[in-house]
Structure formats: C-alpha cells, structure tokens
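Novice: Sequence plus the predicted model coming up.
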Amino acid sequence: MPDGETADRDYVIHPGSVAVLALSEDDKVLLLRQYRHPVRRLLWELPAGLRDVPEEPLVDCAARELAEEAAYRARTWHTLLDVYTSPGMSDERIRIFLARDVEPIPDEENGYVRHHEEADMPVVWIPLADAVDRVLSGMIHNSPAVAGILAAYAASADGFKGLRPAGAPEA
C-alpha cells in the first residue's frame, strides 16, 4: 500500500472471455435472456463465453459463441472494446466484438446442443436506440451488454470507422 502497509486481498483468477454485439443491417442488436444464479434473475445479455480453447484467436472464440448461443454467424468483425469486468474482485478481461453482416445458421449446419442455463435462452433483436434506452432506464444490467450497447451506439456516429480490426492486439 502507499503507506508501506501490506493488505490481503481475495480475488478470482479468470481465463478471460469474449462477447459479441451482433448488429443487423437495420441497426438491431441481438440479445439473449439468460438466468444467472449469483444474482438470481434473468438478464439481457450479449452472446458471450470463456476463452477456454488454448491458442484460439479471440475473434474465432467470439464467432464460436455467437454460433453456439444464438445460431448466427457474421461476415464482418471489429474489436468494439476491451474491459475488465470487475477489477476489484477479478482479473477477468473481456473483449467485446462488433459483428455485422449477420445471418442465421441453418439447423442442418449447427450441431451444437445447448444445455444447462443455455437450454432455454430466447434470442431477440431490438433496435440499437431502444437498447440504449433500456440500458439507461435500468432494464439491462449485464456489464458486457451495457458496455457493448453504449460503445456500439457511440461508434455508429462515424459509421464504425474508428474501430480496431478484429485481430487487434490487447493493450
């Protein structure tokens, strides 16, 4: 500590994660409704998941999560932002991608079987401006969803020209 004392801290060591702000051609955001036991409620979330495949490029991890959780794929990917989700209690770092040129994956091509909390996750598309309103009115609480929605809204002001490439290095 600054005064020379030592302080004990407990924290979670986390492998990191990715999330995907999928945006349709008509500026709608893909959201999932998922139960989260620690907060004992259903939350509106972006497709997301752990960085649990060694050496997997982050954009590939994000594409896998978009396919598994929502059964969609995207042709255009950008890095939207990088955030520490709760740096006071975890070292989890999450890269949030912007995915555009999105299309559903036909059932015959998608072999992923959802289970546990993923078994009943409805997928909805809402206008980006409505998603911003839901964030600001307290209807969306999930931190990657909040950050991704607000960042996408801000980035849309210049047509997403200022975004980093999907493979941008982590700072």
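Specialist: Yep, it's here.

Novice: all contacts plus neighbour counts: C-alpha atoms, from now on.
Specialist: OK.

Novice: For the residue nearest the centre of the chain, which non-adjacent residue is spatially closest?
Specialist: With distances taken as Cα atoms, centre = their mean, Ala19 lies nearest the centre of the chain, 2.1 Å away. Nearest non-adjacent residue to Ala19, counting by Cα to Cα, 6 or more residues apart in numbering: Ala48, 4.0 Å away.

Novice: ok, the one you found touching Gly16?
Specialist: No: contact criterion Cα atoms under 8 Å: Ala48 and Gly16 do not qualify, at 10.8 Å.

Novice: got another, please set it beside the one above:
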Amino acid sequence: MADQTRRIENETSGAYARVADAPESWPVERSEERYRGPKCGMRTDWVEMPGAGGEGRTVAARDYMDHPGAAAIVALDDQGRVLLQRQYRHPTGHTLWELPAGVLDAEGEGPLATARRELVEEAGLRAATWHRLPAFFPSTGFSNERIHIFLARDLSEVPEEEIDFVREHEETDLASEWLPLEEAVRAVLADRLHNGATLIGVLAAHAASGDGFAALPEASDD
C-alpha cells in the first residue's frame, strides 16, 4: 500500500499533474437574473462560444442556478466513527443520511467558519483539528454551487446553553448516527447513501486515513 501511495504521489507531481481543473471565463454578452430567493437565484447568461466545427463565434444562452456554495463536515470521533444525520429533502422525495452541512449565507463568513458554525448548530460539537478534503461542484452544467468538505477531529461536546440556534422546519426532525468509517464506506458502495457531499467526504476521508491523514492540508479560510 505504501509503495502504491508513493507511485500515485509521484505520478501526480509529474506528467499527470497537467490533469487539473482551472478557472476560466468565456466572454458574456449579457446576463439576466430570472429569479432570486433567500438562498439562491436563477440566471441566464448569453455566452460567446466557438461556432459549429470551431469556425467563427456564436452566442448561446445558458441558464444556471446562482448559489453561494456550502460547507460539509466529516466529523470523526476518537473511535474512528463518522457522524451522519438523517434529514428530509423535499426536492428528492427522500430522507437522506448526510454529513452536517450548511450554506455559505452569512456575510463575511468563509467555508471553514461556516463549517465550524454548522458543526455546533447541527451536532452540538466543536473540533480542535481541521483538515481540508476535496471541494466539488455538484452539478456543473446547471449550477455554480461549490461544496467545501472538511475533516473535523478531536471533538468535544458544546454545552447546550452555549448553542445560540433554534432548529425549525426539516431540522426539527434530525436523527443522528455514528458509523465506523469502514461501515460508512460500505454503505456508500452498497448504494445506501446518495447525498453527494456525504459520498465524496466519506470516501475521501477513508482514502486519507491510510497514512493517518498526514497528507491532508490543514484547513484555513485564507
């Protein structure tokens, strides 16, 4: 396993390092907001693109959800168990077991600060050690939403009187379960879990656990 890990690291730092996503922005002729709600909006951009067969230029309309992004937390206790919470998700018609998570909707609050706040509000926990797991775009053809995932360890409970948060709506029915990380991986591979951040977070944390999380970058909002 150690040899395989070294081989992957060498490949990633060498010729294969070119396979990496990069920011890019094609010219936008005009943009129009179609809808604005409390957490997201819908826009149409008229984007300048290559013409048919790469000949000339054309303008094509692209509709997408304008979303501030979100943060999710793989909270791992000293027994190697990950916290999952069951919540009703109306658009999917399912109750889903998910990582604690929340939208980046507080002004001036970065992804890590949001993750810290959500862990307190949703789980009543604080973490002394934070690392960054992969961030991802859940629906690249439809939304600019980006979800940041963090690994939180060295957990401690927050006294109830210190939690300044009142659950309402779907959050009033939250149920929690601590699963051994290996069992959470089995649940993912057995198609028992379907939330995107949960799948990516569980599998990434399991992959990173091989060297005791030593290769993970420390989390920061810098």
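Specialist: Yep, that arrived. Every value quoted in this text rests on a predicted model; they were computed, and no experiment measured them.

Novice: And the TM-score, once the two are fitted together?
Specialist: Here the TM-score for the pair of chains, by TM-score structural alignment, normalised by the length of the first structure, is 0.94; 169 aligned residues with a Cα RMSD of 1.3 Å.

Novice: coming back round to it: distance from the helix or strand harbouring the residue nearest to the centre of the first structure to the second structure after superposition?
Specialist: Element membership for Ala19 of the first structure, per DSSP states H and E: strand 17-22. Using mean Cα distance after the TM-score superposition for the first structure, strand 17-22 of the first structure ends up 0.4 Å from its aligned counterpart in the second structure, as a mean over the superposed pairs.

Novice: Please list the residues outside the first helix or strand past that strand going along the chain that contact it.
Specialist: Moving toward the C-terminus from strand 17-22 of the first structure, the next helix or strand (DSSP H and E) is strand 28-36. Identification of contacts with strand 28-36 of the first structure by Cα atoms under 8 Å, 6 or more residues apart in numbering yields 21-23, 41-47, 70, 117-118, 120-128, 131.

Novice: what's strand 28-36 of the first structure aligned against in the second structure?
Specialist: Aligning strand 28-36 of the first structure against the second structure (TM-score structural alignment) gives residues 81-89.

Novice: quick one: buried residues of that stretch?
Specialist: Buried residues in stretch 81-89 of the second structure, counted by 16 or more other Cα atoms under 10 Å: Arg81, Val82, Leu83, Leu84, Gln85, Arg86, Gln87, Tyr88.

Novice: now these in CSV, with distance to Phe142 of the second structure?
Specialist: Converted to CSV, these look like this (distance: Cα to Cα, whole Å):
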residue, distance to Phe142 of the second structure
Arg81, 34
Val82, 30
Leu83, 29
Leu84, 27
Gln85, 27
Arg86, 26
Gln87, 24
Tyr88, 23
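
Novice: between the residues you listed, which is nearest Thr198 of the second structure?
Specialist: Proximity of those to Thr198 of the second structure (Cα to Cα) peaks at Leu84, which lies at 8.4 Å.

Novice: Tell me how far the closest one lies from Thr95 of the second structure.
Specialist: Look at Leu84 of the second structure and Thr95 of the second structure: by Cα to Cα, to the nearest Å, they are 12 Å apart.

Novice: which residue ranges form the helices in the first structure?
Specialist: Remark: helices assigned in the first structure by DSSP state H are 58-70, 128-136, 143-155.

Novice: Save those helices as JSON lines, and put in distance to Gly4 of the first structure and mean neighbour count too.
Specialist: Shown next, in JSON lines, are the helices of the first structure (distance: least, Cα to Cα, whole Å; neighbours: other Cα atoms under 10 Å):
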{"stretch": "helix 58-70", "distance to Gly4 of the first structure": "39", "mean neighbour count": "22"}
{"stretch": "helix 128-136", "distance to Gly4 of the first structure": "41", "mean neighbour count": "17"}
{"stretch": "helix 143-155", "distance to Gly4 of the first structure": "34", "mean neighbour count": "20"}
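
Novice: Those into JSON lines, with extra columns for distance to Val12 of the first structure?
Specialist: Formatted as JSON lines, those follow (distance: least, Cα to Cα, whole Å):
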{"stretch": "helix 58-70", "distance to Val12 of the first structure": "21"}
{"stretch": "helix 128-136", "distance to Val12 of the first structure": "27"}
{"stretch": "helix 143-155", "distance to Val12 of the first structure": "17"}
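
Novice: Mind checking these for the one nearest to Met89 of the first structure?
Specialist: Going by Cα to Cα, the one of the helices of the first structure nearest Met89 of the first structure is helix 143-155, 14.4 Å.

Novice: and Gly138 of the first structure, what pairs with it in the second structure?
Specialist: Per TM-score structural alignment, Gly138 of the first structure is aligned with Asp191.

Novice: returning to that earlier point: next, work out how far apart the alignment partner in the second structure of the residue nearest to the centre of the first structure and Glu118 of the second structure are.
Specialist: With TM-score structural alignment defining the correspondence, Ala19 of the first structure maps onto Ala72 in the second structure. Going from Ala72 of the second structure to Glu118 of the second structure by Cα to Cα gives 8 Å.

Novice: shared neighbours of the two, anything?
Specialist: Joint contacts of Ala72 of the second structure and Glu118 (Cα under 8 Å, 6+ apart) are Pro100, Ala101, Gly102.
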